[in-house]
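A.B. asks: Here you go, sequence then predicted model.
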Amino acid sequence: ITEGKNFTLNFFFPFTELNKNPVEGFSAGLIDDNDLYRWEVLIIGPPDTLYEGGVFKAHLTFPKDYPLRPPKMKFITEIWHPNVDKNGDVCISILHEPGEDKYGYEKPEERWLPIHTVETIMISVISMLADPNGDSPANVDAAKEWREDRNGEFKRKVARCVRKSQETAFE
């Protein structure tokens, strides 16, 4: 096996493993069968959260040197959340480049490590939906509403996103 083919086999393994042992709360598939580096995921809004009932579509894009570097995750479905910027990019520690945080906010072990899998990423994202980190927002406006008006305007915006996600989930 050449190095390139070995990488492809190792890269493909998490996908086949994920399909054999699905994890509750999300599903994943290749966007294009010829491109192992771009995945589409559907995330079900976690029970007992404002996102419950939502079906949120996102893309995971893996770098060529995965698993040494983290994938990027972007919601395609509109979502209102402190840790998702207005363009849909997800901002959580597990998806940050490995090593020291130049701002000193995150510990190196909280950031990307090659041992992380799609499963650990998705569990972190589902956890993020259930418990936003308002101290390190990617969407400052959503974080402000979450802190100051969680049961008012924030809740209304999330409910609108959930309804819209249900309407467009399988387009």
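C.D. replies: On my side now, so go ahead.

A.B. asks: switch to C-alpha atoms for all contacts and neighbour counts from now on
C.D. replies: Will do.

A.B. asks: My read is that residue 132 contacts residue 80, right?
C.D. replies: No - applying Cα atoms under 8 Å as the test, residue 132 and residue 80 come out as separate, 10.9 Å apart.

A.B. asks: Second structure follows, compare the two:
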Amino acid sequence: MALPKRIIKETERLLADPAPGISAIPHEDNLRYFDVIIEGPNQSPFEGGVFKLELFLPEDYPMAPPKVRFMTKIYHPNIDKLGRICLDILKDKWSPALQIRTVLLSIQALLSSPNPDDPLANDVAQHWKENENNAIQTAQEWTRKYATA
């Protein structure tokens, strides 16, 4: 089955001009499925971490958003235990004008600024609100434990 030109163009750009701290490599046997690596941003609780994600482009992409989830455990109020991500552009704020690159940059930005007011992991968000410093320490411990080689 032929891939739409748009997916081919986006994939070529991701490979030729990757965003800093992000890599997305398509599977040979399914070019809609990407192995993604996002480095924890500097000055964030996730600094020094290397996070693996999976990204899948559904049949109706770009009319529907890509499906993305963290494979690496992470302590973050907007990412649940299953790795699902609470991010508006992956849901109701999706637009066909957005691209894989935009999505990955937005996820990277989410690592820099967790939002406990729009949580997916309620327990983590509660911890973040009640004792932010302690929650950040936990996030740093998890990053060392699960996201460093």
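C.D. replies: Okay, I see it. Please read these numbers as outputs of a predicted model, since none were measured by experiment.

A.B. asks: Got a TM-score for the two of them?
C.D. replies: Here the TM-score for the pair of chains, by TM-score structural alignment, normalised by the length of the second structure, is 0.93; 148 aligned residues with a Cα RMSD of 1.3 Å.

A.B. asks: For residue 132 and residue 80 of the first structure, indicate the residue with more neighbours.
C.D. replies: Shown here are residue 132 of the first structure and residue 80; by other Cα atoms under 10 Å, residue 80 has more neighbours (26 against 18).

A.B. asks: Number of residues surrounding the closest residue to the more buried one other than its chain neighbours?
C.D. replies: In space, and not counting its chain neighbours, residue 80 of the first structure is closest to residue 158: 5.6 Å by Cα to Cα, 6 or more residues apart in numbering. Residues near residue 158 of the first structure, counting by other Cα under 10 Å, number 20.

A.B. asks: What of residue 17 of the second structure?
C.D. replies: Neighbour count of residue 17 of the second structure, defined by other Cα under 10 Å: 10.

A.B. asks: what's stretch 23-34 of the second structure in contact with?
C.D. replies: 3, 7, 11, 14-15, 18, 35-38, 54-58 (Cα atoms under 8 Å, 6 or more residues apart in numbering).

A.B. asks: Just give me the residue closest to the centre of the first structure.
C.D. replies: Of all residues in the first structure, the one closest to the mean position by Cα atoms, centre = their mean is residue 125, 4.6 Å from it.

A.B. asks: circling back: from the contacts of stretch 23-34 of the second structure, which ones fall inside strands?
C.D. replies: 35-38, 54-56 (DSSP state E).

A.B. asks: just how off-centre is stretch 96-112 of the second structure within its chain?
C.D. replies: 7 Å (Cα atoms, centre = their mean, to the nearest Å).

A.B. asks: Check stretch 123-131 of the first structure too.
C.D. replies: With Cα atoms, centre = their mean, you get 8 Å for stretch 123-131 of the first structure.
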